[in-house]
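S.K.: the sequence and its predicted three-dimensional model are supplied below.
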Amino acid sequence: MTQTVRGVIARTKDAAVELVDIVIPDPGPHDVIVTIQACGVCHTDLTYRDGGINDEFPFLLGHEAAGIVETIGDAVTHVSVGDFVVLNWRAVCGECRACKRGRPWYCFDTHNASKKMTLTDGTELTPALGIGSFADKTVVHEKQCTQVDPTADPAVVGLLGCGVMAGLGAAVNTGNVGRGDSVAVIGCGGVGDAAIAGAALAGASVIIAIDRDDTKLAWAKELGATHTINASHTAPIDAVKELTGGHGADVVIDAVGRPETWKQAFYSRDLAGTVVLVGVPTPNMRVEMPLLDFFSHGGSLKSSWYGDCLPERDFPTLVELYIQGRLPLEKFVTERIDLGDVEKAFDRMHAGEVLRSVVVL
């Protein structure tokens, strides 16, 4: 039997979001209905609202979520009713060329629910990143659910569903930060600060936070940065080299995703160092540089998709580290808000006032 619940939608491009009734269908064979307990407000949701992803309006927003499995389809084996899960948008297929080559974190054909959620008039909704969790309940594929320790705070661990995992993974998985490494992170919002926390977790000895906002730099210090650079009045490349014996950092992570920040990352690294791009550029951005510089600097230039994570491998481990007090995920939660406050949360995020607002249901 279908259910009618509340959900936050973006009906048209650039319009304020709306809290409306939505219809949850009966699950398909491999689908799962999850009762949402908490969902983070991510910049990707704002990008959906503004038409920056595609034009498949109306969108059901929200994707950084944790909750309880309520109902399962007839063929579901991955989770059970009552399981506490973090939702993910990399539900690996096991059959594509990446999966078959043993690289499932690059899966090219991830699973989504077979049934569509709708408005009460039957209009189909496009769920953000295949999840759509600014709602009392949502329907997802069973492999979009990762079971974790049920004693964890949903408002905290749900953030692994996107931004925090993207940053942590950019350092630990993509950048392969190790003990004693020097790391610089450009951009200290939620993703950048998660990269800083990941570098600290991996044992980096020098962790340099770079931003133009002193408040964000203070957050970075709380999450493990050993040094900070305010790029509004200090040249980042020179400052990074000064803090690393004149050489540059072993790993530089660009959490902004602009041509100028990527160039800063490139020239801030040591010879044979690694650049990781995790900030998402827009389609019109271009980089023009001497090809000789690429050759002479050596090293690795990487992009990081979702922190190159494998949810079934990474989420339970990171949640356990959080519970043990070894990974301060709780510091990412700036405020807890109601479902009707998402538009105000977008304003606060755009103003740089929060790391994460989290909707608690």
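M.R.: Nice, thanks for sending it over. All values reported here derive from a predicted model rather than from experimental measurement. Numbering: from 1, shown residues only.

S.K.: C-alpha only now, for contacts and for neighbours.
M.R.: Fine.

S.K.: residues in contact with the helix or strand residue 185 falls within: which ones?
M.R.: Using DSSP states H and E, residue 185 sits in strand 182-186. Here strand 182-186 makes contact (C-alpha atoms under 8 Å, 6 or more residues apart in numbering) with 177, 192, 195-196, 199, 204-211, 240, 244, 249-256, 261, 265.

S.K.: try it against this one:
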Amino acid sequence: MPHTVRAVVARAKGEPVSIEAIEVPDPGPGEVLVAVQACGVCHTDLHYREGAINDDFPFLLGHEASGIIEEVGEGVTNVAPGDFVILNWRAVCGSCRACRRGRPWYCFDTLNAAQKMTLDGVELSPALGIGAFAEKTLVAAGQATKVDPTASPEAAGLVGCGVMAGLGAAMNTGGVGRGDSVAVFGCGGVGNAAIAGARLAGAHTIIGIDIDAGKLDLAREFGATHTIDSSS
């Protein structure tokens, strides 16, 4: 039986978002139903509302989230009801050339939930395949990663977007290695995650560059060895 929940929806380009009652299906094969505990606000959500991603309105916003697995569909083995999870953009296939080479971030055949959540019978487009500005959301099982249940839901949710974007930029795309020198321009959430990734990868010199002194203070906490205030 579908679940009726409250959610934040962008109905049309540039219009104010609204809280609506939407329908979320029971999970089908390879899908999970997640009771959302926390969801961060990412600038990407604004891009969706402004039509800068695509024109597939209405959008169910939100993607930087954590929650509790409520139900699982047939064949799901990686998570179980009651598990605390973070949500990620897409489930990698595990079998394409990129996945077989150990580079799943380049997966050619990522997955989202096959079933659609709806508003008044109209299919919703979930932001980044998640749509977590809702009391519950439906995702592919591979989009849910089990984490320590004692973690703060608000902090854990950030891992699914800003943290993995920054860490991945440094450790995967950038290929930072031991002894390297790295400069990171912009020390917000993603930038500081890149600084942390560079530190984990063993970089020797990590320079954080920003116009905000407070962000530069945070950059040092995340591992910057040097900072530059580019406002002066």
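M.R.: That came in fine, so what should we check first? Computed from a predicted structure; not experimentally measured.

S.K.: just give the TM-score of the two.
M.R.: Here the superposed chains carry a TM-score of 0.93, computed using TM-score structural alignment, normalised by the length of structure 2; 232 aligned residues with a C-alpha RMSD of 1.6 Å.

S.K.: on that earlier part again, from the contacts of strand 182-186 of structure 1, list just the buried residues.
M.R.: Among the contacts of strand 182-186 of structure 1, the ones that count as buried by 16 or more other C-alpha atoms under 10 Å are 177, 192, 195-196, 199, 204-211, 240, 244, 249-256, 261, 265.

S.K.: hang on, residue 8 of structure 1 is in a strand, isn't it?
M.R.: Yes - Residue 8 of structure 1 forms part of a strand when assessed by DSSP: H, G, I helix; E, B strand; the rest coil.

S.K.: which of the contacts of strand 182-186 of structure 1 fall in strands?
M.R.: The strands, defined by DSSP state E, take in 206, 207, 208, 209, 210, 211, 249, 250, 251, 252, 253, 254 from the contacts of strand 182-186 of structure 1.

S.K.: now the fourth one: how far from residue 184 of structure 1?
M.R.: What it means is residue 209 of structure 1. 6 Å (C-alpha to C-alpha, to the nearest Å).

S.K.: residue 218 of structure 1 maps to what in structure 2?
M.R.: Residue 218 of structure 1 maps onto residue 217 in structure 2, with residues paired by TM-score structural alignment.

S.K.: ok now the helix or strand hosting that match, how far from the chain's centre?
M.R.: Taking DSSP H and E as the criterion, residue 217 of structure 2 maps to helix 213-222. Here helix 213-222 of structure 2 is found 23 Å from its chain centre; the criterion is C-alpha atoms, centre = their mean, to the nearest Å.

S.K.: tell me the average deviation of the following helix or strand past that helix from structure 1 after fitting.
M.R.: Moving toward the C-terminus from helix 213-222 of structure 2, the next helix or strand (DSSP H and E) is strand 226-229. Superposing on structure 1 and averaging over aligned pairs (mean C-alpha distance after the TM-score superposition for structure 1), strand 226-229 of structure 2 comes out at 1.8 Å.

S.K.: may I see the buried residues of strand 226-229 of structure 2?
M.R.: Neighbour counts using 16+ other C-alpha under 10 Å place 227, 228 of strand 226-229 of structure 2 among the buried residues.

S.K.: and the contacts of it?
M.R.: 205, 206, 207, 208, 209, 210, 211, 212, 213, 216, 219, 220.

S.K.: residue 38 of structure 2: which element?
M.R.: strand 31-40.

S.K.: now for that strand, which elements pack on it?
M.R.: Contacts defined by 3 or more C-alpha pairs under 8 Å, 6 or more residues apart in numbering; DSSP states H and E place strand 31-40 of structure 2 against strand 64-72, strand 136-140, helix 153-158.

S.K.: quick one: distance of that strand to the chain centre.
M.R.: 12 Å.

S.K.: now do that strand and strand 136-140, the angle between them.
M.R.: Counting by axes from the mean of the first three to the mean of the last three C-alpha atoms, to 10 degrees, strand 31-40 of structure 2 lies at 120 degrees to strand 136-140.
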